[in-house]
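# What follows is a predicted protein model with its sequence.
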Amino acid sequence: MAQLSGHPVGPPPCAPERERTSHLLLRAYAVLVVFSGLAYSWWYNLLGPIGVAALLGVLTAATLGIWIPRIARSRGDEAFSWRSLPWAALGYLTLALVSVTWSEWPSATATTWVVLVSFTVQGLFLASSLTWTELVRALESALRWIMGLSLIMEAAVALVLRRPLMPNFFPLDGEPDAHWYWVRGNLFDAVLIGPRIQGIVGNSNLLGFLCVIALIVFAASLRQAVLGRRAREAIAMHIAWIVLTAWLMLRAGSATAFVSGAVCVAILVIALVTRSQSTSLGRARAYAIFGAIVASCALTVALTYDRILTLLGRSEGLTGRDGIWEAVTARAVERPVFGHGFSSPWVPWHEAFDGWIVDHSITVFQAHNMWLDVFLQLGAVGVALIAIIFGGAVWRSWFFAVDRPRWDARSDHPYSPLSLLPLLVLWALLTQGMTESNPIMLWGWMLVTAFSFKLVASPVLAYPESAGPRRSRRRVFPSPARTDLP
């Protein structure tokens, strides 16, 4: 007969098992890799093209030196999952390499392909070497460094230097176009809405979008901390980083970031409502309702497009992007099947791109639309591969977010807040891809590759035991007479 007791029945508390130093170093290195990827333009503005190429080579060699022995040593359940590799992404990588045979800019194709391979390797390395929780922690730490350094650098330029800072610390020659500046030094010119800041990445649009990614990661970590009953100081620190990031996002003033953030909020609401449905019929109704809402919103946007651009302060052809799209489209349709050859980003000093499209006295190095960019480079075949890559990743991330985790016979395991993160980040990248080409190159491609691999290799994210529901200290345990019960 079960007896009610106020005495705890669990084992006495003890310190958790200490992590190996090698794994702690691996996690620290992962933070460096993520930071270097997300803040790639910081290194470019700091070290120049030769310096950043050397850094990229060193990090790639270090990653391979760490990763290959780990793959060779892996056995049993921890063996490397070759079948889980994102084969569509690797197919796109192969097509980009093969395009050198018909490319109009073969040297640019070879150069940028090496860069693409480097970021692909980093994405696969992160996904295979870290757990979901560790991957999120690496993202969180790297984004904290970016947000914190952006604030420090903007403040230092505004208070100490007191003039704009040029990339690679070039001396100011007259008053060049403001788009040339690394940091403009206008952090304290307004409180909320005012002159746009650029942070350590040297670009307002990029800083704004990184703020969107940071808000997703920080919010998920905050929810995890609250449910895990972390100390008040830790929760307060999470909130402080969210407030700082939201302020930097406002000061960056990126319309793309605002739209991406709005889309992520909508996707979050849809995912949470879908989670709450316990039957297939309930989910079907939710899908039908949200499908109708999305269709209505799309129709409204199409009918009021010009007014929306005016509200966002981008009434003049999306800040010149329409002219870029027209020029790229006119060139892309000349070779609609396989394109003119891979180059992401465009190499601005190559004769094929130097002076082709100029905006604010700067040679443009992307089409400012990832689909159009792929169509120019790899034609309809490349567009189909990118659609498969993003479509598969979004499909898996959706069910990763809305389906309850199952690793045994139970069907009532609680959701983890971190399971929403891949879905929201991928949708943010897709939204950004309408006006930027970042999702198909550099750090955007690294994130897509990492999530595509991780969602297949580790399709279940277990809820941490420490974050489970609160339970009473009173326990019911079997009577000593019932020896047949565990």
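Here it is on my side, so go on.

# alpha carbons only for contacts and neighbour counts from here, please
Will do.

# I239 and A220 touch, don't they?
No: applying CA atoms under 8 Å as the test, I239 and A220 come out as separate, 11.3 Å apart.

# higher neighbour count, these two?
A220 (20 against 15; other CA atoms under 10 Å).

# Assign a three-state SS to the more buried one, would you?
Under DSSP: H, G, I helix; E, B strand; the rest coil, A220 falls in the helix class.

# just H368 next, same as before
Quick answer, by three-state DSSP: H368 is coil.

# okay, now it: neighbour count?
That count, for H368 with other CA under 10 Å as the rule, works out to 21.

# ditto for S361
Neighbours of S361 using other CA under 10 Å come to 12.

# I'd guessed it sits against D177; true?
Yes: using CA under 8 Å, S361 makes contact with D177 at a distance of 7.5 Å.

# can you give me the strands for this structure?
Using DSSP state E, the strands of the chain run over 3-5, 358-359, 362-363, 475-477.

# Other residues contacting the third one?
So the one you mean is strand 362-363. If you take CA atoms under 8 Å, 6 or more residues apart in numbering as the criterion, strand 362-363 is touched by W180, P348, F353, D354, G355, W356, I357.

# can you pull the contacts of the fifth one?
Counting by CA under 8 Å, 6+ apart, G355 touches T363.

# Against that first model, consider the following:
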Amino acid sequence: MIFSLFLPSFGVHQPGGWGEPRWVGYWRGIYTHKNSLGNTASFALLMFAIFSKYVVKSTVFRRVTLIAVGMCLFGAASSTGLIVALVMVATSIGFSLLLNARRGTRPLILGSAFFFIVLAVVAAIPTLSVVFELLGKEPNLTGRVPIWSTLLPWALERPLLGFGFSSFEQAMLPRYFALTGEKLVNAHSGYLETFISFGYLGLAILAAVLISFVRNVVYLLQRQSPYERLLLPFAVAIYVGVLCSNITESFFLAYSSIHGVIFAIAYILVAVSRSATTASVVQRASHTKSLQLAVPQQVPISARK
């Protein structure tokens, strides 16, 4: 925010600066692009709006930082960052409410909510073009849909193992530049870029990691886990945010990506919590069995005779 307000030659897109000319005047802060600022601010909004009260004692500091984060989010005018921020905040609040339900019903409620959300998204797809026009946005997601339709047939030339890690610049960029005259930094989709780099094998590994995260969360929902009211809403909100942000941006394989780091932290949190919960369950079961063995069994009178 300081760079954007007081050092605009660095913190705001300039006509001769790096990046697309159409972003002139938008905030980018210390980042090279407004979308980087918007996506980083989305995670900061989640942490300072919902979870900072558990860590930061100063109410003034929390509120000032939250205002600064909000200014960066709106100054960057990153639609992806704003949508992801709202989705993560809503997810964390909804998951906190879910924890008030009985443990046996939690997975059912979570599965039903996911089903209705998917149904609502599918039903809303026909009206998205109208919504984009009202917001002043392009229906093709700021040119991303044409990029995907161009890159996907090329990616299908090596569908099993892909072109290799960090191969976008060598395998895709020259062909796309020769066709359109536009230089791309990435595929603008983490899922598509994973497919380009590692093919179906990469997508299968990515799906296995994402499904493993869900399994850990469901396991914790069914059992008494430590710090669940803080850990689970935070980790699940991060998970949903990473899933959403990678639809329109390439973060899974990006260098120095805050998304990759924060998703790794969320995964470690739920994995360690599951291990601790499992150890606690085993310990309680062992303790109960020891007590049962220690209590002398009553022999029936008929058996004594």
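Arrived safely. Since this is a predicted model, take the numbers as computed values, not measurements.

# one step back: need the contacts of strand 362-363 of structure 1 in JSON lines with distance to W67 of structure 1, can you?
Listed next are the contacts of strand 362-363 of structure 1 as JSON lines, based on distance: CA to CA, whole Å:
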{"residue": "W180", "distance to W67 of structure 1": "38"}
{"residue": "P348", "distance to W67 of structure 1": "33"}
{"residue": "F353", "distance to W67 of structure 1": "36"}
{"residue": "D354", "distance to W67 of structure 1": "38"}
{"residue": "G355", "distance to W67 of structure 1": "41"}
{"residue": "W356", "distance to W67 of structure 1": "41"}
{"residue": "I357", "distance to W67 of structure 1": "41"}
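
# could the strands of structure 1 be laid out in TSV, adding distance to S278 of structure 1?
Formatted as TSV, the strands of structure 1 follow (distance: least, CA to CA, whole Å):
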stretch	distance to S278 of structure 1
strand 3-5	33
strand 358-359	53
strand 362-363	54
strand 475-477	29
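
# Figure out which of these is closest to Y40 of structure 1.
Comparison of the strands of structure 1 against Y40 of structure 1 by CA to CA identifies strand 362-363 as nearest, at 18.9 Å.

# For that closest one, give me the average deviation versus structure 2.
Following superposition, strand 362-363 of structure 1 is found to deviate from structure 2 by 3.4 Å on average (mean CA distance after the TM-score superposition for structure 1).

# That strand: how far from the chain's middle?
Put simply, strand 362-363 of structure 1 sits 27 Å off its chain's centre (CA atoms, centre = their mean, to the nearest Å).

# With stretch 429-441 of structure 1 instead?
11 Å.

# So what touches it?
Stretch 429-441 of structure 1 is contacted by residues 116, 209, 256-257, 259-260, 263, 321, 344-345, 366-371, 373, 444-445, 448 when judged by CA under 8 Å, 6+ apart.

# let's go with 7 Å and repeat that
Here stretch 429-441 of structure 1 makes contact (CA atoms under 7 Å, 6 or more residues apart in numbering) with 116, 256, 260, 344-345, 366-370, 373, 444-445.

# what's the matching range in structure 2 for that stretch?
Alignment note (TM-score structural alignment): stretch 429-441 of structure 1 is matched to residues 242-254 of structure 2.

# Please measure how far the first residue of that stretch sits from its last one.
13 Å (CA to CA, to the nearest Å).

# Map T59 of structure 2 onto structure 1.
T59 of structure 2 maps onto I235 in structure 1, by TM-score structural alignment.

# Might you report the residue contacts of its match?
By CA under 7 Å, 6+ apart, the contact set of I235 of structure 1 is L222, A225, V226.

# how about stretch 230-245 of structure 2: buried residues?
Neighbour-count burial for stretch 230-245 of structure 2 flags 231-245 (criterion: 16 or more other CA atoms under 10 Å).
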